[in-house]
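okay, predicted coordinates and the sequence, questions at the end:
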Amino acid sequence: MTTLANIVLVVAVMALVIQRQMRAQRLDTQRRFWLLPLILGALALRDPQLIDHEHTAVSAVLLAFSLVTVLAMGSVWGWTVRLWRAEDGSVWAKGTKATLAAWGGMIFIRVGLFEAGSAMHIHQASSSLLLGLAVMLLVRSLVVNWRVRTMELPQQAAAIG
């Protein structure tokens, strides 16, 4: 994919995800939450320009640091989501102001990393944004699903006892 297409895809996915996160929505823990991150990750990893071949080591370190950062931000994002159980037993989720702050922090950090790479004259492919978004979405979904499973444990124990 071209750089412009990657950027448009990242912005579109981010807008969709943020918009959906700020609305109360019923969670389906059985759905394939890993599918979108897998697709985005596959698209990103196909790009031969993911690592700057003129500065391989520094570029790889910058990419790794970026992925560790979005991994942490995805975890923070997953913990900022408000979860509750409805009367019918379904689990609902809604983003909070802290969720928006997590997104703002992630964008701020990504811009900072891009600027650091630019200062070192490292070519940074837009596919690194796709890969970062994939990692962040996957980690966020894993955290939220784990939180939902831990919510269900007390009720299951009460039903057994």
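Yep, it's here. Numbers count the residues shown, from 1 in each chain.

from now on I want contacts and neighbour counts done on CA atoms only, so please keep to that.
Fine.

which one's the longest helix in the protein?
The longest helix of the chain (DSSP state H) is helix 127-160.

so for that helix, what gets flagged as buried?
In terms of neighbour count (16 or more other CA atoms under 10 Å), helix 127-160 has its buried residues at 127-145, 148.

likewise for stretch 98-109?
T99, L100, A102, W103, M106, I109.

what about L130, distance to W103?
15 Å (CA to CA, to the nearest Å).

measure H121 to M73 for me?
Applying CA to CA to H121 and M73 gives a distance of 26 Å.

which of these two has more neighbours?
M73 (23 against 13; other CA atoms under 10 Å).

gap between the residue nearest to that one when sequence neighbours are not counted and G112?
Spatial nearest neighbour of M73, chain neighbours left out: M106 (6.3 Å); criterion: CA to CA, 6 or more residues apart in numbering. Distance, M106 to G112, by CA to CA: 10 Å.

please apply the same query to F65.
With CA to CA as the criterion, F65 and G112 are 12 Å apart.

could you do A24 as well?
In terms of CA to CA, A24 sits 32 Å off from G112.

same deal with L63?
13 Å.

what about the two, which has more around it?
Of the pair L63 and G112, L63 is the one with more neighbours under other CA under 10 Å, namely 21 against 12.

settle this for me: R23 is touching G95, isn't it.
Yes - contact criterion CA atoms under 8 Å: R23 and G95 qualify, at 7.0 Å.

another one to put next to it:
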Amino acid sequence: MDSLQIAVFSLVVLALVVYRQMRTRPAAGRGLLVFGLILTGAGVYGGGLLEESPSVLGVAVIAVEAVMAVAFGALRAWTVRVWREADGVAWARGTAWTLAAWAVSFAARLALFAAGGALGLTYRPAAALVFAGLTVAAQAVLVARRGRMLGEAVPAWVPASQPAGRDR
């Protein structure tokens, strides 16, 4: 794929992911995790992630992109509403804060892209797919984890340092 096709594909994917996150869905679903991993794999497989002779700066920018992707995924996971119904199923739905976090994530990615260009790095279209995949996968893992945590029972034992009958 050329750069324009990857850019259009990335925007379409982003729109679909955001749309899906704003709808009520099972919190433990693996769909977004699998999708994120596929996007990451497509970006890595697409090549061009690193220049032919990568510079320290180029590798550093990719590392910063990866850390940013996971951090923004964690931030968005924190903004998603997660609850458990009476039947025991955990559900998740994005909030207005989730949309705001997506906007900040997108702006930060563009800023990093611009900074890389200003430093003389060439644009790597595959990096957009890797960033999208990592951020979606991180968010999916953390939302699913929050959903699972809702179902954890309170321990039946009371620690020795806490007298029986007190709130745990």
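Yep, it's here. Given the structure is predicted, the values throughout are model-derived calculations rather than measurements.

isn't P37 of the first structure up against V135?
Yes - if you go by CA under 8 Å, P37 of the first structure and V135 touch, sitting 6.7 Å apart.

show me the contacts for the spatially most central residue of the first structure.
Central residue of the first structure (CA atoms, centre = their mean): M136, 2.1 Å from the mean position. M136 of the first structure is in contact with V70, L71, M73, G74, S75, counting by CA atoms under 8 Å, 6 or more residues apart in numbering.

let's see 7 Å
By CA atoms under 7 Å, 6 or more residues apart in numbering, M136 of the first structure lies in contact with V70, L71, M73, G74.

do T99 of the first structure as well
By CA under 7 Å, 6+ apart, the contact list for T99 of the first structure reads W77, T80, V81.

make a markdown table from those residues and add neighbour count and secondary structure to it.
Output for the contacts of T99 of the first structure, formatted as a markdown table (neighbours: other CA atoms under 10 Å; DSSP: H, G, I helix; E, B strand; the rest coil):
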| residue | neighbour count | secondary structure |
| --- | --- | --- |
| W77 | 27 | helix |
| T80 | 20 | helix |
| V81 | 22 | coil |
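
just the closest of those to T2 of the first structure, please.
W77 (28.9 Å; CA to CA).

the closest one and I18 of the first structure: what is the separation?
Counting by CA to CA, the gap from W77 of the first structure to I18 of the first structure is 11 Å.

likewise A158 of the first structure?
In terms of CA to CA, A158 of the first structure sits 36 Å off from I18 of the first structure.

compare R23 and G95 of the first structure (neighbour count), which wins?
G95 (22 against 12).

measure the closest residue to V70 of the second structure other than its chain neighbours to A69 of the second structure for me?
Leaving aside its sequence neighbours, V70 of the second structure sits nearest to T135 (CA to CA, 6+ apart; 5.1 Å). Per CA to CA, T135 of the second structure is found 4 Å from A69 of the second structure.

can you check A42 of the second structure too?
Counting by CA to CA - A42 of the second structure and A69 of the second structure are separated by 16 Å.

pull the contacting residues for the aligned partner of L40 of the first structure in the second structure.
Applying TM-score structural alignment, one finds that L40 of the first structure aligns to L39 in the second structure. L39 of the second structure makes contact with L129, V130, A132, G133, according to CA under 7 Å, 6+ apart.

A72 of the first structure: how many residues sit nearby?
With other CA under 10 Å as criterion, A72 of the first structure counts 17.

am I right that it is in a helix?
Yes - assessed with DSSP: H, G, I helix; E, B strand; the rest coil, A72 of the first structure lies in a helix.

okay, and the alignment partner in the first structure of A100 of the second structure sits in which element?
Aligning on TM-score structural alignment places A100 of the second structure opposite A101 in the first structure. Using DSSP states H and E, the element containing A101 of the first structure is helix 97-119.

how far does that helix sit from its chain's centre?
13 Å (CA atoms, centre = their mean, to the nearest Å).

same check on stretch 121-140 of the second structure?
Centroid displacement of stretch 121-140 of the second structure relative to its chain, using CA atoms, centre = their mean, is 10 Å.

next one: stretch 112-128 of the first structure
19 Å.
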